[in-house]
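1. this one's sequence-less:
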């Protein structure tokens, strides 16, 4: 197995680049082995994360001889954050953009990975562009198959209370944004999301209610982020704020509309991911239940499931274990180190 390595932004193998795709500018991290590569790994982060969320996986994949591309999703980091309509933030819109980026970089196919909302996007990418994804890796969030009926966030929460936080994150009064206007506000929000605790062990976030901002200022620093990591995140989020990232929770109806061809009569799309797929579940994540995992089983015939004792932030909390699981699975798929 590869030795665990944490990526530094000053790593000479790493390039910070930008590309214009469908009228939007995306920032992305780009790295390739000096010896050349035969495959490209494309990694999509979640909320509230950045391309650097893959800081333990980029060196790992480089060590396996793969080129690695990690974009900042729309509204995050160095990517644009369009105002007005939330449609550009839909899963289909961003999948189309990321496909365009991969093609622009010369990819004929990719190994695709995603975490959290990035996992949602990755599974949709595999549905929209099935011939482009040779292997799919989903962290924490399973495939949620397209539905024939729209379920609003409020109705979803009635069915699944562990999604209650979504009401706050995507609220019409922009509650998250109102508390993250300053660097201190952003720092407190991120510290809460990454597991910061009070001295008596309380969290500022719950699955059912979201963030309790009265507690945020009393949290000690999260153990998952170094001060350098946290300052980098604060700096990146200070550029355009949290409106773009929170739009992820405001675009669910557009996602539903985009996916109707999968289910409508005469639709030419099939709700099935046919490529080999690895799902790595974080057993201590507060939102994902076993029934949610079971729901995806009929839709992914070539599925491998692995479980890791970890919180939501599995790639940075248990990076060695995660990388070992991925490397073993890739070897089982016949993808060996160059």
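-> Structure received. What you see is a predicted model; the values in this text were computed from it and never measured.
2. hey, let's count contacts and neighbours off CA atoms from now on
-> Fine.
3. residues in contact with residue 210?
-> Residues in contact with residue 210 (C-alpha atoms under 8 Å, 6 or more residues apart in numbering) are 164, 165, 166, 167, 168, 169.
4. host element of the fifth one?
-> If I follow you right, that is residue 168. Per DSSP states H and E: residue 168 is located in helix 165-169.
5. that helix - contacts with which helices or strands?
-> Applying 3 or more C-alpha pairs under 8 Å, 6 or more residues apart in numbering; DSSP states H and E, one finds that helix 165-169 makes contact with helix 153-159, helix 175-178, strand 210-211.
6. how about JSON lines for those, with distance to residue 315 added?
-> Shown next, in JSON lines, are these (distance: least, C-alpha to C-alpha, whole Å):
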{"stretch": "helix 153-159", "distance to residue 315": "27"}
{"stretch": "helix 175-178", "distance to residue 315": "25"}
{"stretch": "strand 210-211", "distance to residue 315": "22"}
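7. residue 71 is nearest to which of the ones you listed?
-> Checking the helices and strands packed on helix 165-169 against residue 71 by C-alpha to C-alpha gives helix 175-178 as the closest, at 22.8 Å.
8. would you map the helices across the stretch 101-250 of the chain?
-> Applying DSSP state H, counting those that start in this stretch to the stretch 101-250 of the chain gives helices spanning 117-128, 153-159, 165-169, 175-178, 183-193, 213-216, 227-240, 243-246.
9. alright, now check it against this:
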């Protein structure tokens, strides 16, 4: 392992994939797993890592499969939800002193966190999700809310082969930096932050792997919709774990209605909305997010 300030870097193999991770805190402390979103990497948790460790937690923030220094298995199928969830379960088994952990996820990491709690409730002690919709609520809003359809155009465009890679990857992933800069509050990401994100996305195969999350998800959702239309029903989407949903209300991609009407799926839920925060909520308002996470975990 290499030491980098308040944390260490390492690599491990779980679920047949090699993942790079950053860890902080004592090995026998309660485990917290931090899952980043698109187009980020472990660095998106740089403010929360030392704070959670100082509060007495063992914190592990992986580069999710395909991102930055983690392995990039080929093919869209390698990024199916089942595989992403399997990575999280493997990390909990690898780093936890028990068979469960607290899970925090943002954006795509939040979607994977939701699905982990739904599919493997026994491994999730507490769940915290930042600007990522519960999957059933997202389908609900797509069906009834034209504004959410309009905001989701980018996910549809990502289904095209090669074109998104060309647009985002040109000039050393300038499009990635532009996406972060133009959708966050002014000053959220400085030039060093943007350089780091561009470098991570520029690693061979990283951009295609990140886009394959969207491609695999759409194919899986279409299959689910067809099964439900044919009358085969669907699996339960209930989350048993105590859950905190933190939501930056200035999110250009997700409507705030996604935070409403969740009781049937998430019985033990607290929603914390941050009116001045954007989609990049733990970067826009790092102290507010950390404070809420610590209060929630301390209950």
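-> Happy to help now that I have it. Model, not experiment: these values are computed from the prediction.
10. report the TM-score for the pair.
-> Superposed pair, TM-score by TM-score structural alignment, normalised by the length of structure 2: 0.86. Supporting alignment: 291 aligned residues with a C-alpha RMSD of 3.1 Å.
11. nearest residue to the middle of structure 2?
-> By C-alpha atoms, centre = their mean, structure 2 has its centre lying nearest to residue 109, at 1.3 Å.
12. which residue in structure 1 lines up with that residue?
-> Superposed on structure 1 with TM-score structural alignment, residue 109 of structure 2 falls opposite residue 118.
13. for residue 227 of structure 1, see how far away that match is.
-> Per C-alpha to C-alpha, to the nearest Å, residue 118 of structure 1 is found 25 Å from residue 227 of structure 1.
14. and for residue 144 of structure 1?
-> As for residue 144 of structure 1, its distance to residue 227 of structure 1 is 35 Å (criterion: C-alpha to C-alpha).
15. now do residue 241 of structure 1
-> Residue 241 of structure 1 sits 20 Å away from residue 227 of structure 1, taking C-alpha to C-alpha as the criterion.
16. show me which of those two is the more surrounded one.
-> Between residue 241 of structure 1 and residue 227, counted using other C-alpha atoms under 10 Å, the more crowded position is residue 241 (22 against 12).
17. corresponding residue for residue 316 of structure 1 in structure 2?
-> Aligned by TM-score structural alignment, residue 316 of structure 1 pairs with residue 283 of structure 2.
18. residues contacting the closest residue to its match other than its chain neighbours?
-> Closest residue in space to residue 283 of structure 2, ignoring its immediate chain neighbours: residue 188 at 6.2 Å, by C-alpha to C-alpha, 6 or more residues apart in numbering. Neighbouring residues of residue 188 of structure 2 by C-alpha under 8 Å, 6+ apart: 181, 283, 284.
19. you'd agree the second one is up against residue 44?
-> Yes. Under the contact definition of C-alpha atoms under 8 Å, residue 283 of structure 2 touches residue 44, with a separation of 7.1 Å.
20. hey, where'd the strands end up in the stretch 151-299 of structure 2?
-> In the stretch 151-299 of structure 2, the strands defined using DSSP state E, counting those that start in this stretch lie at 243-250, 269-278.
21. what stretch of structure 1 does the first one fall on?
-> Residues 277-284 of structure 1 are the counterpart of strand 243-250 of structure 2, counting by TM-score structural alignment.
22. hang on, the earlier thing: wait, what's in contact with the match of residue 316 of structure 1?
-> Counting by C-alpha under 8 Å, 6+ apart, residue 283 of structure 2 touches 44, 47, 188, 189.
23. of those, which are still contacts in structure 1?
-> Retained in structure 1 by both residues aligned by TM-score structural alignment, their matches' C-alpha atoms under 8 Å are the following of the contacts of residue 283 of structure 2: 44, 47, 188.
24. before we move on, back to that, could you list the residues in contact with the match of strand 243-250 of structure 2?
-> Judged by C-alpha under 8 Å, 6+ apart, the contacts made with stretch 277-284 of structure 1 from elsewhere in the structure are 135-142, 300, 302-312, 314, 322, 326, 329.
25. drop anything exposed from the residues you listed.
-> Buried by 16 or more other C-alpha atoms under 10 Å: 135-142, 300, 303, 308, 310-312, 314, 322, 326, 329, out of these.
26. how far off centre is stretch 10-30 of structure 2?
-> A distance of 17 Å separates the centroid of the chain from that of stretch 10-30 of structure 2, by C-alpha atoms, centre = their mean, to the nearest Å.
27. ditto for stretch 160-176 of structure 2
-> With C-alpha atoms, centre = their mean as the basis, stretch 160-176 of structure 2 stands 21 Å off its chain's centre.
28. next one: stretch 93-113 of structure 2
-> In terms of C-alpha atoms, centre = their mean, the centre of stretch 93-113 of structure 2 is set 10 Å apart from its chain centre.
29. swap in stretch 109-127 of structure 1?
-> Using C-alpha atoms, centre = their mean, the offset of stretch 109-127 of structure 1 from its chain centre is 8 Å.
30. name the residues that touch it?
-> By C-alpha under 8 Å, 6+ apart, the residues outside stretch 109-127 of structure 1 that reach it are 39-47, 91-92, 94-96, 131-144, 270-273.
31. from these, which would you call buried?
-> Using 16+ other C-alpha under 10 Å as the burial test, the contacts of stretch 109-127 of structure 1 include 39-46, 91-92, 94-96, 132-143, 271-273 as buried.
32. for the counterpart of residue 48 of structure 1 in structure 2, give me its contacts.
-> Aligned by TM-score structural alignment, residue 48 of structure 1 pairs with residue 39 of structure 2. Contact partners of residue 39 of structure 2, counting by C-alpha under 8 Å, 6+ apart, are 176, 197, 201, 210.
33. just give me the match in structure 1 for the first one.
-> Alignment note: residue 176 of structure 2 maps to residue 190 in structure 1; criterion TM-score structural alignment.
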